[in-house]
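Asks: structure for the following, please:
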Amino acid sequence: MHLLIKNAHVVGPEPFDGDLLTTDGVISALGHDLHAPAKTTVIDLKGATLMPGLVDVHVHFREPGFEAKETIKTGAQAAAHGGFTTVVAMPNLNPVPDNVDDLEHLIEKNHQDAKIHVRQFAAITAGLHSQKPTDYAGLRAAGALGFSNDGVGVQDAATMYQAMQGAAAVNAPIVAHIEDEGFKGDGVMNAGPKADELGLPGMSNLTETAQLARDLVLAEASGVHYHACHVSTATSVDLIRFAKARGVNVTAEVSPHHLLLADQDIPSDNAMYKMNPPLRSEKDRQALIAGLLDGTLDMIATDHAPHTAEEKTGSMVKASFGIVGSETAFALLYTHFVMTNIFTLEQLVNWMSTSPAEKFGLNAGHLLVGEPADFTAMDLCTPYSIDPKDWFSKGHNSPFIGEVVYGRTLYTIAGGRIAYKA
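Replies: Okay, here's the model as predicted:
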């Protein structure tokens, strides 16, 4: 099976204008005026941008257990629509993939229902909320990319240390939702002047930073690859920077919404702005940008978290935490950061593709001969308005609806096959 991409602006190690040929799911040639073998599908991009398929190491597909919010099929379609060819799904499901049988069933369902590559994290502890460790060796052998209790911080330090030792023994990462429930309380947004103005309960920065500091000490002692999810505070960036300088094997992600918005941007008691961790101060937002630019933060991950309309209606006090991001992340970041010369396109592609693939050992993120035929074609020149009517995700919970952006996905190719076509 052959696929020939003609007349592309190729973003890679050495950008060029030309063609790309795939054979049986692998990139077989890059160059100019490539000729198509017999029975080849030809796509003429007419100068549009071709980049490595985006990689998202933090999505919630909600199946099994919460199919009203999202399914594997709709979540994968949404990711393909956003330009993602590889995603890693979180285990806060029902049943939780905390045993080999449930994990194997889930991995098979991911494979059957998705046209992109969907990898899976297994749980750190049984049922997520317990202190009982899972079978790290068995789950790893069954296909778990790593271990996470995302949505729940591991509250007991000894449990987390035991988990780190178990994950390190099977060369797997611990992917941490960093949240000390003692500091979280009933907070629904960042503690500070804006929360006071809106009359809403605030969530202290210590909710994140106190547990992160603990975990970094434990990661150094255990030697595990420790990955910090959705970093949101300036202090967290400082802690990670210090840990990296000490040689701790830590990587970290930041979510698009924490780069784009601060708590001061919340206009009212609007549930679309409720997420966990919450939008922090403008000082924190600027520290996250600086952390990406200096290499302290390694990647951008969406934390795509769909909910039903009912769950995101009314006051932030009762609404669910989380927003969707798969179908808006690249366009929003390209518009707000690349077009304003804060980031380069190459940097954005690195943080959204190459770096997450490399840090998690995924065979993705490169447009090179011999690499998998996973890539995305983008129209970077034509503006459009973000409209959930165009989305595949069941979740429409986003504060960015109506915003005019650049960066529309034209094609998403995964394994040499078309996963999305505009």
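
Asks: contacts and neighbour counts: CA atoms only from here.
Replies: Will do.

Asks: and M1, how many neighbours?
Replies: Counted with other CA atoms under 10 Å, the neighbours of M1 add up to 14.

Asks: ugh, wrong one, I meant G223
Replies: G223, neighbours per other CA under 10 Å, totals 18.

Asks: same question, V118
Replies: 22.

Asks: then H396?
Replies: By other CA under 10 Å, the burial measure for H396, its neighbour count, is 23.

Asks: residues contacting it?
Replies: Counting by CA atoms under 8 Å, 6 or more residues apart in numbering, H396 touches 306-309, 324, 388.

Asks: looking at those residues, which are in helices?
Replies: If you go by DSSP state H, these have nothing in helices.

Asks: now the strands for the stretch 201-350 of the chain?
Replies: Along the stretch 201-350 of the chain, counting by DSSP state E, counting those that start in this stretch, strands occupy 202-203, 226-228, 250-254, 299-300.

Asks: of these, give the one that comes closest to A219.
Replies: A219 sits nearest to strand 226-228 of all the strands of the stretch 201-350 of the chain, at 6.2 Å, using CA to CA.

Asks: what packs against the closest one?
Replies: On a contact count with 3 or more CA pairs under 8 Å, 6 or more residues apart in numbering; DSSP states H and E, strand 226-228 meets strand 174-176, helix 206-222, strand 250-254.

Asks: A271 touches T313, doesn't it?
Replies: Yes: the criterion here is CA atoms under 8 Å, and A271 meets it with T313 at 6.3 Å.

Asks: quick one: common contacting residues for the two?
Replies: What both A271 and T313 touch, as defined by CA under 8 Å, 6+ apart, is the set A319.

Asks: show me which of those two is the more surrounded one.
Replies: A271 (25 against 15).

Asks: for the residue nearest to the more buried one when sequence neighbours are not counted, what are its contacts?
Replies: Among residues not flanking A271 along the chain, M316 sits closest, at 4.6 Å (CA to CA, 6 or more residues apart in numbering). By CA under 8 Å, 6+ apart, M316 lies in contact with 188, 269-271, 273-274.

Asks: how near is T340 to S353?
Replies: 21 Å (CA to CA, to the nearest Å).

Asks: let's see this one next, to set against the first:
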Amino acid sequence: MTRLLVRGARILGGDPADLLVEDGLIRQVGALGAGADAPNGAEVIDADGLVALPGLVDLHVHLREPGREDAETIATGSAAAAAGGFTAVFAMANTSPVTDTAEAAERVFDLGRASGRVDVVPVGAVTKGLDGAELAELGLMARSRARVRVFSDDGRCVHDARLMRRALEYVKPFGGVISQHAQDPRLADAAACCHEGEVSGRLGLPGWPAVAEESIVARDVMLARHTGSRVHVAHVSTAGTVEVVRWAKAQGIAVTAEVTPHHLALTTDLLVGYDPVYKVNPPLRPQEDVEALRAGLADGTIDAVATDHAPHARHDKEHAFVDAAFGMLGLETALAVISDLMVRPGLLDWADVARVMSTTPARIGGLTDQGRALEVGAPANVTLIDPDRQVTVDAAASLSRSRNNPWHGRTLRGAVHTTILRGRVTHSIESTVMESAS
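Replies: Purely as a prediction, here's the structure:
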């Protein structure tokens, strides 16, 4: 029997309590007594001053394997995820080959299990080869060992309304969800790389209007109402999208939405230096959109925070802005950004963080053993956070294989201390510090 005792953690930011873990399950919650000895053979974590949350769950991650292991592997991405407090991540399908068959999904699933750091859950493609022409093997992927429940052509929009309707109808019987990259290609073509507005005009960059996102979201929520199926809006980036989602929820439509830390914090003004690290899809937006996203997350219109962790090798990112690859890293910094941006100003409390970064993402993705309350009998998936610890981000120190980190040089307050997956420590700041010292 393996035992772990977490002493004095503030569960969801509340009063201190002890968590006793045995064989991967939480066996006791509550004070064992100040003078009580730890059970025989138990590893002890002193969590005085730390906040305990259910292990974080990321609905939107690019791990690049198979096909682009020069940018990231499932092993390196899993290490970065564990360092960020995550115990489960959903790996997007735009790999090479595309995850559009049961065999491809099972390969990602098996590689994730071999890594041992986090539960890697494959996302299946909606269409074969992400080409937007023919549905992929949705049913076979759902029935495979990988048990795929989230489907997305992320990076490309399922822009054909008839095909999107068919996909929604197909996944409904087994409780699947379509995660849509909302970008009408007729309004924002492949050259678009900057929010359409004053900055794009001044910099001479091809613009992407907000309506390219909002029009697809409006169409998709109506298709979800028509089919009675579930649609999930990936990386919401505009105030108009927030309003569409808010309206749809008021109508009882089965829509959920996610927002990235970078869209909550960074604005299009950062593009004035043409630094390609800030090139992301969808693009950074003006301050008024950022404010609407924060308000939408705070009031529950937006359901989840997802990183859209998108590692790129230097030879793909270090180009002129218009030629550089889209995307930025996010796994290791997400919790700190949300702590600094949303918790410290009082927009969210730690129970809210558990909701938007663990419980709700797990529910949306159909994970029954993740996002559970820290209570007796639950799997011991736990993230311990030091809410007062300041961290200055160093891109070179990332556990990811890539370095396209938009937070480099920024100081954030609130850091992951320890990550525990089914009772086993997968990351600890104390061991990291010791390793660095050695």
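
Asks: so after superposing, what's the score?
Replies: Scored against TM-score structural alignment, normalised by the length of structure 1, the superposed chains reach a TM-score of 0.96; 420 aligned residues with a CA RMSD of 1.5 Å.

Asks: how about the contacts of H396 of structure 1 in TSV, adding distance to L410 of structure 1 and neighbour count?
Replies: Below are the contacts of H396 of structure 1 laid out as TSV (distance: CA to CA, whole Å; neighbours: other CA atoms under 10 Å):
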residue	distance to L410 of structure 1	neighbour count
P306	23	30
H307	27	25
T308	28	17
A309	28	14
V324	20	26
P388	17	17
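
Asks: if we only consider the residues you listed, which is nearest to L4 of structure 1?
Replies: Closest approach between those and L4 of structure 1, by CA to CA: P388, at 31.7 Å.

Asks: tell me the contacts of that closest one?
Replies: Neighbouring residues of P388 of structure 1 by CA under 8 Å, 6+ apart: 396, 401.

Asks: look up how far P356 of structure 1 lies from it.
Replies: 27 Å.

Asks: is it possible to get TSV of the contacts of H396 of structure 1 that adds distance to A290 of structure 1?
Replies: Formatted as TSV, the contacts of H396 of structure 1 follow (distance: CA to CA, whole Å):
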residue	distance to A290 of structure 1
P306	29
H307	31
T308	34
A309	35
V324	24
P388	31
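
Asks: now the strands for the stretch 51-200 of structure 2?
Replies: 51-54, 56-61, 86-91, 119-122, 150-151, 177-180, 194-195.

Asks: what about the helices in structure 1?
Replies: For structure 1, helices defined by DSSP H occupy the ranges 72-81, 100-113, 136-141, 157-169, 181-184, 193-198, 206-222, 234-245, 256-260, 282-293, 329-333, 345-349, 355-359.

Asks: which one in structure 2 is aligned with S398 of structure 1?
Replies: Here S398 of structure 1 is matched to N405 in structure 2, going by TM-score structural alignment.

Asks: residues in contact with that match?
Replies: Counted by CA under 8 Å, 6+ apart, N405 of structure 2 has contacts 277, 328-330, 395.

Asks: closest to D153 of structure 2 among those residues?
Replies: Nearest to D153 of structure 2 out of these is M328 (CA to CA; 18.4 Å).

Asks: hang on, that closest one packs against N281?
Replies: No: here M328 of structure 2 does not reach N281: they are 9.4 Å apart, not a contact under CA under 8 Å.

Asks: ok, the two, which is more surrounded?
Replies: It is M328, of M328 of structure 2 and N281, that has more neighbours when counted by other CA under 10 Å, with 26 against 21.

Asks: aligned partner of that one in structure 1?
Replies: For M328 of structure 2, the residue aligned by TM-score structural alignment is I323.

Asks: likewise for I338 of structure 2?
Replies: So, by TM-score structural alignment, I338 of structure 2 is matched to L333.

Asks: hmm, who's touching stretch 245-252 of structure 2?
Replies: Residues outside stretch 245-252 of structure 2 that contact it (CA under 8 Å, 6+ apart) are 217, 221, 254-257, 301-302.

Asks: where in structure 1 does it fall?
Replies: Under TM-score structural alignment, stretch 245-252 of structure 2 corresponds to residues 240-247 of structure 1.

Asks: cool, stretch 278-291 of structure 2 as well?
Replies: Stretch 278-291 of structure 2 corresponds to residues 273-286 in structure 1, going by TM-score structural alignment.

Asks: what comes up buried for the matching stretch?
Replies: Within stretch 273-286 of structure 1, the residues scored as buried using 16 or more other CA atoms under 10 Å are 273-282, 284-286.

Asks: now do stretch 45-55 of structure 1
Replies: Applying 16+ other CA under 10 Å to stretch 45-55 of structure 1 flags 45, 47-55 as buried.

Asks: equivalent range in structure 1 for stretch 62-80 of structure 2?
Replies: Using TM-score structural alignment, stretch 62-80 of structure 2 pairs with 60-78 in structure 1.

Asks: report the buried residues of that stretch.
Replies: By neighbour count with 16+ other CA under 10 Å, stretch 60-78 of structure 1 contains the buried residues 60-64, 67, 69-78.

Asks: which other residues reach that stretch?
Replies: With CA under 8 Å, 6+ apart, stretch 60-78 of structure 1 has contacts from 89-90, 92-95, 109-110, 113-116, 118, 303-308, 326-327, 391-395, 419-420.

Asks: tell me the centre residue of structure 1?
Replies: Taking CA atoms, centre = their mean as the criterion, A301 is the residue nearest the geometric centre of structure 1, at 2.6 Å.

Asks: the residue mapped onto that one from structure 2 and A212 of structure 2: what is the separation?
Replies: Counting by TM-score structural alignment, A301 of structure 1 corresponds to A306 in structure 2. In this view, A306 of structure 2 and A212 of structure 2 are 21 Å apart by CA to CA.

Asks: tell me who's in contact with the residue lying closest to C381 of structure 1 once chain neighbours are set aside.
Replies: Take C381 of structure 1 and drop its neighbours on the chain: the residue closest to it by CA to CA, 6+ apart is Y406, 6.4 Å away. Residues near Y406 of structure 1 by CA under 8 Å, 6+ apart: 331-332, 334-335, 379-384.
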